[in-house]
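> Provided below for reference: sequence and predicted model.
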Amino acid sequence: MANILSSLVILGFSIWAIFSIHIFAANNGTLSLFGSIVDSGIFPDGTPLTPITTNGRYPKLDWQIKAPAAFLWHFGDGLHPDNSLAGLLFAGAWSASWILIVLEGFRKCNRRRIISYISIWGVFQFNHSNALITPIWLALHLLTSPSAVRPSPDDVSIDSIDLLVLPASFVIGFVVPLAPVMLPFSVISVRMKQTAMGWYQQWPLWISIPHYILAAALRSTSVPSKVAGEKIQLILYRSVYIFAFAFAVLTHLPVMVLSFTAALWPALFSHEFVHLLQPKHLLVPANPFSGVKAENLAQGMFWLIQWDYFSGYLAPAVWGLILYRRVGLEQGKKSSWESCLKRAAIYALLAGPIGVAVGMIWERDEILFGQSQEIKSEEPKLAGDNK
């Protein structure tokens, strides 16, 4: 019953995403603006939408390439600082979130379960929004995964090679393809930037392919035997969590510092842009029930990414707290909700809501692996007592 109730709470974020993202985008005119730009191949300011496509040979594929290019354009065109900052905030949080999902998919107890087919979930996520799909995955995890009920250290174990190559595969498949989107036009053409945006929608494949290639290559060497030890494995776990947390921190903190600086010392910024950087604009999404209309696609996409961020990453925060508390209570850890929420607040301050999820799942694993080491240390004592 507890699992069902927890899953329903998590699914509430998906339901909210339908209203705050999909219905709101339709009602405020964003979707019609978006569709007209993709169909016409030109932005209202005259910028052409010309990513490299099949030139009409496969119209549906061409549309699938043009659509993400149009979607991402105002986050990387350098003309909308609020969009750029909101996009940076979202990208960092998404990175940490996806690493957590990948880790759960790799865990021994989740193999061949519906939640382990992460590339498929990634495609759904890109096409239907993070805020809609991620809570569905989280709810299914709570309902189907042994690690969500009474996990053992063996349940949550992950192959050492997968842990070893995950950061590298993520950099190759996520960071490198995203780099052209952030480059200035002095070093990249409009068409090449749009091409990078258009083909970026296949990021689940760009991460998975190098991961499995690198893992297969390492498994054919002596590396597996070198990383098989328990201490080495614990180091690998921690390095992946540090990697995930760093993504969130390095995008969250700079955006927060810049935004609150703009609010406290507005004279430091251009009068034209200062209001776009302040928290009341950057961090407070438009009311989806207000009837407000988007003046242009950039504004509509800004509202969309704001709600995708808050709805999509509060859900993992709740999920992480649920999993941590369950393991803590099972292992007899005297951790009150007050103590738990205080640590969660610190994680949120440093890395936003997704920082809460990373921190809580990391702590959950530390409890389980600590228990494993305690059991193994007791075994020699028991053997000696039996002699």
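Structure received.

> all contacts plus neighbour counts: C-alpha atoms, from now on.
Fine.

> does Ile209 count as helix, strand or coil?
Following DSSP: H, G, I helix; E, B strand; the rest coil, we place Ile209 in the helix state.

> sorry, that was for Ser36
Per three-state DSSP, Ser36 ends up helix.

> tell me who's in contact with it.
By Cα atoms under 8 Å, 6 or more residues apart in numbering, the contact set of Ser36 is empty.

> right, and Ser97 touches Pro353 too?
No. Ser97 is not in contact with Pro353 according to Cα atoms under 8 Å; the separation is 10.1 Å.

> and here is the other one:
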Amino acid sequence: MSKVAFYTLSLLGTCGIWGRNVLDGSFALVFDAINSESTHIPGTKEQLLTSITGIRYPIDYQLGFLVLYFWESVDGSHPATSAVGIYFLGQYLSILTVVLTDSLRKGQVSGFGKAIAWFLLFQASAIGCSSGIWAALYTGSSPLVYKNLPFSSLQQASLTPPSSTVFLIPALTFGFIAPSIIMAIPSPSLVSNRFQQLAVVVWNVFPLVVLALHKTFSVLLPTKGFLKQTSPTSHLKAIRITNGCALATSFAVHIAVSSLSLATVLFPAVFAPGYAEELGPTSVFVPPIAISKSKTVGEGFRSFLLWDQVFGYSIMLVVALMQLETSVKAHGKTFSWVKTVPVALVGAVVAGPGSVSLAVSWVRDEILFEYGKDSAVAKKR
């Protein structure tokens, strides 16, 4: 896939995500609120925190903007938006695992810190807007994509330090999953509105938390056994552990949200009035085409998240498939996009787009280090 195609997808994503929010009025609701003299959190009498870091422009202004945008997806006032948000986060975990693991590979030009910087940009602008730019730059510089490396060289370029790979598990657990749960704690019944605002802020800068935790765990946690060895066998073991944990979590969230949504069709009577429609499959999984006026920010944010998934996760899946193609061809086999894409699309329905991206990345490592090992043995014989 050419750079032009990725840049085009990025432009389309920006139009489909932010453009829709401008046209449906939800962007104006946030913009007017954050620029008013007295800004209250929607549905509360609590003032919006306008001084978090002490740097009004651009940091506190941006954080306040994000708090207002996210608030009605975590306060329970918009069940459909909350359900979409939970699903989005579940799939995002797999995307994080793929990109951060790739950043640890020997052959990567960009390191872990640069990957974190990209995720900060995704947080600020939406992954569906900026992932196309990331993909264009990544596929143009990474030896893991279309560089025609010999199989042995591709193996070396794909190796990761096992300890760094495994330490992604606690880093993402406490740096991403925990903030995602904490920001959804109801306020003011269990926590204060101020606490929940700060929790939303922390979630929006979670890449920095993940970075700090990963560095901390890398220093403090012991590295024993296979974690001390940078070898194909140790690498593959670390990949299996890390990917297995992330994939199981993403798939569990996919099943939970899908089952709840499907239950509104099969057993609508068990839901309170209005909830069956709010949580139905068309509300939770189908991006809206028609643009209707949003009465609240929460209504527009549902559309925002759905289209963000469509563009952002699709781009990530394409990049993962490009990497898979490179490894398959280096292995001396034939790769067919015509056959692979339908399988990936079915997988996205069954397990979620983020889960499929992680599964594709995992298969790539298995080809390089498990099946590749068998090929090397066969050649020696």
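Alright, I've got the coordinates. Fair warning: this is a prediction, and the values are worked out from it, not measured in the lab.

> and the residue lying closest to Thr296 of structure 2 once chain neighbours are set aside, how many neighbours?
Spatial nearest neighbour of Thr296 of structure 2, chain neighbours left out: Ser26 (6.6 Å); criterion: Cα to Cα, 6 or more residues apart in numbering. Counted with other Cα atoms under 10 Å, the neighbours of Ser26 of structure 2 add up to 24.

> aligned partner of Ser26 of structure 2 in structure 1?
Ser26 of structure 2 maps onto Thr30 in structure 1, with residues paired by TM-score structural alignment.

> and Ser94 of structure 2, by the same measure?
Correspondence of Ser94 of structure 2 to structure 1, assessed by TM-score structural alignment: Ala96.

> specify the local secondary structure of its match.
helix.

> list the contacts for the counterpart of His128 of structure 1 in structure 2?
Mapped onto structure 2 by TM-score structural alignment, His128 of structure 1 lines up with Ser125. If a contact means Cα under 8 Å, 6+ apart, then Ser125 of structure 2 has no contacts.

> got the contact list for the closest residue to Phe43 of structure 1 other than its chain neighbours?
Using Cα to Cα, 6+ apart and skipping the chain neighbours, the partner closest in space to Phe43 of structure 1 is Ile37 (5.8 Å). Contacts for Ile37 of structure 1 (Cα under 8 Å, 6+ apart) come out as 43-44, 49, 70.

> are any of the residues you listed buried, and if so which?
Neighbour counting by 16 or more other Cα atoms under 10 Å classes 43, 49, 70 among the contacts of Ile37 of structure 1 as buried.

> right, and the first one touches Gly35 too?
No. Counting by Cα under 8 Å, Gly35 is not a contact partner of Phe43 of structure 1; they are 11.0 Å apart.

> burial measure for the residue nearest to Ala26 of structure 1 when sequence neighbours are not counted, as a count.
Spatial nearest neighbour of Ala26 of structure 1, excluding adjacent residues (Cα to Cα, 6+ apart): Ser32 at 7.2 Å. Neighbour count for Ser32 of structure 1, taken as other Cα under 10 Å: 14.

> how much space between Ser32 of structure 1 and Pro380 of structure 1?
Look at Ser32 of structure 1 and Pro380 of structure 1: by Cα to Cα, to the nearest Å, they are 69 Å apart.

> now do Ala70 of structure 1
Taken as Cα to Cα, the span from Ala70 of structure 1 to Pro380 of structure 1 is 63 Å.

> same thing with Ile242 of structure 1?
Note on Ile242 of structure 1: its distance to Pro380 of structure 1, by Cα to Cα, is 33 Å.

> between the two, which is the more surrounded one?
Neighbour count, other Cα under 10 Å: between Ile242 of structure 1 and Pro380, Ile242 has more, with 15 against 11.

> which SS class is Asn287 of structure 1?
Once three-state DSSP is applied, Asn287 of structure 1 turns out coil.

> my read: the match of Ser26 of structure 2 touches Ala294, true?
Yes. Using Cα under 8 Å, Thr30 of structure 1 is in contact with Ala294, at 6.3 Å.

> overlap in contacts, the two.
Counting by Cα under 8 Å, 6+ apart, the residues touching both Thr30 of structure 1 and Ala294 are Gly300.

> name the element the residue mapped onto Ala178 of structure 2 from structure 1 belongs to?
Matched across to structure 1, Ala178 of structure 2 falls on Val176, judged by TM-score structural alignment. Val176 of structure 1 is located in helix 176-182, with elements delineated by DSSP states H and E.

> could I get the full set of strands for structure 2?
In structure 2, no strands are defined using DSSP state E.

> against Ser169 of structure 1, how distant is the match of Ala178 of structure 2?
Applying Cα to Cα to Val176 of structure 1 and Ser169 of structure 1 gives a distance of 10 Å.

> more crowded one of these two?
The neighbour count for Val176 of structure 1 versus Ser169, taken as other Cα under 10 Å, is higher for Ser169 (22 against 12).

> ok, for the equivalent of Phe75 of structure 1 over in structure 2, nearest residue in space, not its chain neighbours?
In structure 2, the residue equivalent to Phe75 of structure 1 is Ser73, according to TM-score structural alignment. Excluding the flanking residues, the one nearest Ser73 of structure 2 by Cα to Cα, 6+ apart is Ser82, at 4.7 Å.

> ok, now which ones touch the one you found?
72-74, 76 are the contacts of Ser82 of structure 2 under Cα under 8 Å, 6+ apart.
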